[in-house]
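>>> Structure, please.
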Amino acid sequence: MPIVAAKNIHIRKVAVLGAGVMGAQIAAHLANARVEPLLFELAAKEGDPNANALKAIDGLRKLDPSPLALPAYADRIQPANYDQHLEWLRECDIVIEAISERRDWKADLYRKVAPYLSERTIFTTNTSGLSINQLAEALPQNLRSRFCGVHFFNPPRYMHLVELIPAQMTDPAILDELERFLVTTLGKGVIRAKDTPNFIANRVGVFSLLATIHHAERLGLRFDLVDKLTGPLIGRPKSATFRTADVVGLDTFAHVVRTMQETLPDDPWHRYYEIPVWLKSLIDQGALGQKAKRGVYQKIGQAIHVLDPERGDYVPADAEADEEVVRILRGKDVAEKFARLRASSHPQAQFIWSIYRDTWHYCAVHLAQIANNARDVDLAIRWGFGWDRGPFELWQAAGWGQVARWLSEDIAAGGTMASVPLPAWAADPSRTGVHAPEGSYSPSANAYQGRSTLVVYKRQPFPDRLIGEEARYGETIFETEAVRCWHTGDDIAILSFKTKMHAIDEDVLEGTLRAIDEAERRFMGLIIWQTEPPFSVGANLAQVSDSMKNKGEPPSTFDNLVKRLKRQAASFVMKVARSLNVADKLQAGVLARIEKVVEQFQDTTQALKYSMVPTVAAVDGLALGGGCEFVMHCDRAVVSLESYIGLVEAGVGLLPAGGGCKEFALRAVHQAQGGDLFPFLKRAFETIATGQVGKSAEHARALGYLRRCDPVVMNRFELLHVAKSELRALAEAGYRPPLRAKEIPVAGESAIATFKAHMVNLLEGGFISEHDFLVGSKVAQVLCGGELSPGSTVDEQWFLDLEREAFMELLATEKTQQRIESMLKTGRPLRN
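Have a look, this model is predicted:
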């Protein structure tokens, strides 16, 4: 009997019903993923019937952080309205309903669109907490098997979590196919949730916010102080508690709380499911948070103010956490940290202990009801709320048995928010945790459950790991203090950096050269991939802010992110200058040493480019300065969408000298195809001289850091899989390194003069300083091949020599030294 393969379901077109904040941004992310989106909204009463949808699409271009990988991607979204375009739904493979959280409104819409859905269409709702089974009642019987909840988190481009919630009649095969689409095509972390109020992440996350509000009020702590205590200090996003509520929307937060209040009457914590008076007052005033430019916080002039509920007015947000409490929170021993917090009489320490204690208590009591296992709770909170560690992970790290005893003592003493005892499984004295190599504990099954066995997860050789799970990154080929070269049992070598933020220093350069040699001798090729982001900040900096780590949360604005990157990442010289104790004055001998290091850097990037086996950079997060130059010299770059790539050396008065300028010049020659070089060099000049950083992988491609052949991967956990596939394709095709270019035409002295003339106008207008003019002139000189006649030909080494010479000339200037010194001492750029 012949074997018949299962039918593939291809998702070509997706309709989003509702062009509000979530609907429009879901459509934007579909556009990012090259899925054709239709965005439906009510027909306008006057003018163009699509005006409401068009307004929402236009608004996407103005948001920061942007929901679009490139502003032009807004043009991929097809506006539609319910009066004219319901027939278009027949062409859609998936329809996502994303209108307001009113069950009656949703039911009316379902009855309206159901006749227009084809027999293959998957119909989903993006509800944040309404019952999926109750919503399904408004659908015809033949559609219920293709209906489920698909809950994106805000903002959809940046938040990794999507909760997938089946109704009783949902076809399991539909769920599997949706999960594949969400994971690979949209790049999401999928958690299958039960159909309980607010599902998993909002149920636990919102309770945590309510517990925080309760204990802040009980202990008399200001909102801005609470945010100081509940942000990065405890491994949570900078938006912490009340800023998060502003970002999400105070009305949205209130709606989720109201859902819990109405649907969970028997919950032991039910009396806390209420909207505080101050919050109701803000909502009544229309102060809904970030979208209304006023909420818990408000910007008054240039200063940030915070609501004082007692006064009903705003006061300067200048509260600071107590130094002793900060020292406790920064402790490395998790068990000791929580023991000290519980024992301390300081209100801030008691506050932190209380919010953790009550969240642990809540999670333990409700785990069996809301989730399949503890892993689903922890990953949902990490991916949906941006915590470094989920609640059960922290409990396990703090010592499961000791914490369980503390909880039981506080429950017995009446100190907890609810008096319900811990469930027997959590209080079991033999229990050491809920996460183990074999899986995560499920109270309903009374067993440890492994991860999903769906085929899509074979693309994730190293998924997001939880405390207690084994993480064995292959077999070591060689290892130093700076790098580890390893393999996963196949014929591909992998190089990972061990330096802080994967910065590049001399030891990394030596390790990279050795890895290339090992790959040429024994392997099919070499992949540079970090087990955790970022790819590389370039320099080994004096100080690198922990806030730069990409934990899944978007920056408040991308411009602010770029400012931090330019302050904290520049050229390799910073490491050398600091190590030689010459921040005050760079002596001639030191300059000679630095020049040798720069030459070593160039040798390394050239070795990546001309290796006899293919090299692939698998990039996630930041790839700045020298990290960007590594990427540009590999045969392929496989890049996650949320990667920020750029040459930022101009920020400290230098230029890229690891081959970055040279590569831009070569790419300009290739693009010109024998024609005028200047237009292509002009784009390269603007990118390098202004230190532009790509706002996404697609933007990095538009800036010239990536090539057309460099694939963008939506799911960062699939990077290594795709990188291996790319490398194998190169090798199987009979890979040969590129031939070294020996006759490269240059734009020469006339192009340099044109660049300088343009900068003179900027200088005279006060837009740049004299030193900026000098830096720009050096960039122009290198890109144009020096003071040669236009059309003269040179080789690659000529460009490398120009780079190195210009770099050293700038380094020798007093103003560049001042900029470097300022960066090393203050972490801030100096305009001089």
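
>>> from here on, contacts and neighbour counts on C-alpha atoms
Will do.

>>> Could you count how many residues lie near Trp406?
When neighbours are counted by other CA atoms under 10 Å, Trp406 registers 14.

>>> That one - that's part of a strand, no?
No. Counting by DSSP: H, G, I helix; E, B strand; the rest coil, Trp406 is located in no strand; its state is helix.

>>> what about it, distance to Pro347?
Using CA to CA, to the nearest Å, one gets 18 Å for the distance from Trp406 to Pro347.

>>> Ok, Arg636 next?
54 Å.

>>> Share the number of residues neighbouring His502, please.
Neighbour number of His502 under other CA under 10 Å is 25.

>>> What of the one 10 residues further on?
Taking other CA under 10 Å as the criterion, the count of residues near Thr512 is 26.

>>> Next: Asp48.
Other residues within reach of Asp48 by the criterion other CA under 10 Å amount to 10.

>>> Just to be sure, it is in a helix?
No. Asp48 is assigned coil when assessed by three-state DSSP, not a helix.

>>> Another for comparison:
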Amino acid sequence: MNRTIKKVAVLGSGVMGSRIACHFANIGVQVLLLDIAPKELLPDEEKKGLTLDAPVVKNRLVNAALQAAIASNPSPLYRKADASRIKTGNFDDNLKDIAGCDWTIEVVVERLDIKKSLFERVEKFRKPGTLITSNTSGIPIHLMTEGRSDDFRKHFCGTHFFNPPRYLKLLEIIPTPETDPAIVDFLLHYGDLYLGKTTVLAKDTPAFIANRVGVFAIMDVLRIMQEVGLTVEEVDKLTGPVIGHAKSATFRTSDVVGLDTLINVANGLAQGLPNDEAKDVFQLPDFLKKMGESKWLGDKTGQGFYKKVKGEGGKSEIQALDLATMEYKPSAKVKFATLETTKAVEALAPRFAMLVAGKDKAGEFYRKSFASLFAYVTNRIPEITDALYKIDDALRAGFGWEMGPFETWDAIGVQKGVELMQAEGRQPAAWVSEMLAAGHSSFYKVSEAGVRQFYDIESKSYQPIRGVENFIILDNLRATGKVLWKNAGASVLDLGDGILNVEFHSKMNSLGQDVIQGVLKGVELAEKDFRGLVIGNNGAQFSAGANLGLVYMQALEQEFDELNMMIAQFQNAMMRMRYSSIPVVGAPHGLALGGGCEINLHCDRVVAAAETYMGLVEFGVGLIPAGGGTKEMTLRTALKYEEGEPELNLIRNTFVTISTAKVSTSAAEAFDLGFMRRGDEVVVNSNRVIAQAKAAAIELAEAGYTQPVQKTNIKVHGKGALAMFKTGVYAMKEGRYISEHDQKIADKLAYIMCGGDLSAPTEVSEQYLLDLEREAFLSLCGERKTLERIQSILTTGKPLRN
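All right, here's what the predicted structure looks like:
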């Protein structure tokens, strides 16, 4: 059956329901968002003479919830306008409207009786054959279908989104024994392709996969920290970015999410897992019980493991909870010898062996925690899933771990991991010993064809991971010898089918000489023996921009000839790429800032992940975009002049975008800001971006791509427009909205975009604008206040307004 999702009903408009509705609206689906009608009037409603039957009253709860979601930060919407796809209503009047929906998702309060009662009402209106799912984090899925029809049961499934649904990639699919396998396959595929999720098939066991293992890991950390004698701050240092977890680590994350959530899930697992060998880990330690009783629940109550207080001089400071005394004290700086050994190691995987080898408390903590985690996950197969990779997928996508438990174990070495367990008096499940005895020394490997495989316990052999055939993982290609050229900052890889890829692998994928050399080499090789080029990587960010430290050092030492050459090389590389004889496709994701944005501006097509944050941010450090960004935005604006809108309005809008350093909050918004154009594409699942970019390069090549010619007819407006800009900027400065240095930068930006001091509107070339760009950039590098701004970003990470 060819199933299409055109309209979705979301039942329940709380935090999860409203945001699930927003994410469906993001991808273009019409949404019906329903909730209960209020039982009492508000005082304001009584004053207006309204009754409980008035539509504005009946829809008060759902409308308020939706507006709160739209106003929240970070936004659940790609664009605010996407909210127009959501229609609201109430269960009394509008439940009948689910008859026109292809999928009904229940997201009401976590009580089985309420869910079952709602499903009884739903069945009266639901069209047979349509999907019906429940978003629950703990209630057994099979209990919800008691008393329902065969058609309902056949099309019913658990779909556990993680909050916030737009940003957290995990979607657990939990079927019942009666769910049609075709429905399960459809949900796994739809979640991946359309919703951009890592879809994981889970069994109907308490807390499913991610929360079962993730909450165990958190609770086990609480146990081990007491055993080893560690503080809150020390644990957060040990469980953050150094092991590929979020910067908020264990306790700061708990404060943000709310300790009541952790307490409720842990209590539920403690009660619901009588046969779990580690069930005692889910018992709340005394300090957590006391915090719950005292309502020290984190950010929502003003204090948790941390508390913000006013210190001397009214300055805010963070205090940490001393778990021994249950009193707050100033947060202390943390230093461990073990962590010092890993500072020079940029890649995550090699760190783990160094961490477990530590001789201090940190090393002891890691040995105990990894031994415990590894033993736990081996015993969860086949209880919660049949395949080990699903546990890794769930922890990466749901908890933000860069590497899952089995991937971490592989990094340490499987045999070494077993030895860690044995030293702590633990044993892995029998299948691990059988795997090692059979000569299989890792949980994952890459086949000769570049396909990632996992050790399948049932067949006792390596099998391909489901769905990865739709992704291009550059590490897998690297492992099979597909690297044609590389230096310290970039590599050129063969993607197959005549398409090359330039990958950045500098810190934060910043753009220095090595990366520029890589781009030029990619173009050269592609023109010689291939038919297209992709600029993409699998890093956390596409690129945070140019190597600002290098710019700062050269400017500080007044090496202006070197700076001029460096900028010219970047500009020339962008033009070489833009006017090559083969199509070039940009594949951004995450941050694509400054030079990272400029690279994409000069591609023939951009295939961007939906979560792409693109912008020309140079103004924030006292500079202007000089890698062709100002030129290209001016050129793109000039191309719009024939569309009828007043030309000065168009160029003013572009000027504002650059001078306020606007960054898109999504790829969709990048279109609004002019960083992406008609013909560019958005891919919701970031794992698919490079594969889709490769397909776009092939499409352009097969359509008969012709080498373009540099433009010499870019209309600029000269003195008239320049006077307008300068007047506006002066007024902003006089009104104290901007500083005198901001005025100087803005005037230089306007000078470039107007084509300089021309007496009348004139047509100029791209090279003319590039030269103006470079000249302005160099002059600003000689300004003390610009250097102060760059220094502030480099040393504190915060912009300076001077």
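
>>> picking up where we left off before, looking at Arg636 and Pro347 of the first structure, which is more packed in?
Taking other CA under 10 Å, Arg636 of the first structure and Pro347 do not tie; Arg636 has more neighbours (24 against 18).

>>> wait, what's in contact with that one?
Counting by CA atoms under 8 Å, 6 or more residues apart in numbering, Arg636 of the first structure touches Thr615, Val616, Ala617, Cys709, Asp710, Glu726, Leu727.

>>> those strands in the stretch 401-550 of the first structure, which residues are they?
Taking DSSP state E, counting those that start in this stretch as the criterion, the stretch 401-550 of the first structure carries its strands at 435-436, 439-442, 447-449, 475-479, 483-487, 492-497, 525-529.

>>> again with the stretch 601-750 of the first structure
615-624, 636-646, 712-713, 744-745.

>>> against the second structure, where does stretch 260-272 of the first structure fall?
Stretch 260-272 of the first structure lines up with residues 269-281 of the second structure when matched by TM-score structural alignment.

>>> ok, which pair from the contacts of Arg636 of the first structure is furthest apart?
Greatest spacing in these, by CA to CA: Thr615 and Cys709 (13.8 Å).

>>> Looking only at neighbour counts, state which of those two leads.
Using other CA under 10 Å as the criterion, Thr615 of the first structure and Cys709 rank with Thr615 on top: 32 against 11.

>>> Aligned counterpart of the more buried one in the second structure, please.
Residue pairing (TM-score structural alignment): Thr615 of the first structure is matched to Val584 of the second structure.

>>> dump the residue contacts of its match.
Counting by CA under 8 Å, 6+ apart, Val584 of the second structure has contacts Gly532, Leu533, Val534, Ile535, Met577, Arg578, Cys603, Asp604, Arg605, Ala697.

>>> Then Phe685 of the first structure?
Phe685 of the first structure touches Val779, Ala780, Leu783, counting by CA under 8 Å, 6+ apart.

>>> Among those, which ones are in helices?
Assigned to helices by DSSP state H, the following of the contacts of Phe685 of the first structure qualify: Val779, Ala780, Leu783.

>>> Map the first one onto the second structure.
In the second structure, Val779 of the first structure lines up with Leu749, judged by TM-score structural alignment.

>>> Would you mind confirming that its match is in contact with Ile624?
Yes. Counting by CA atoms under 8 Å, Leu749 of the second structure does reach Ile624; the two are 6.6 Å apart.
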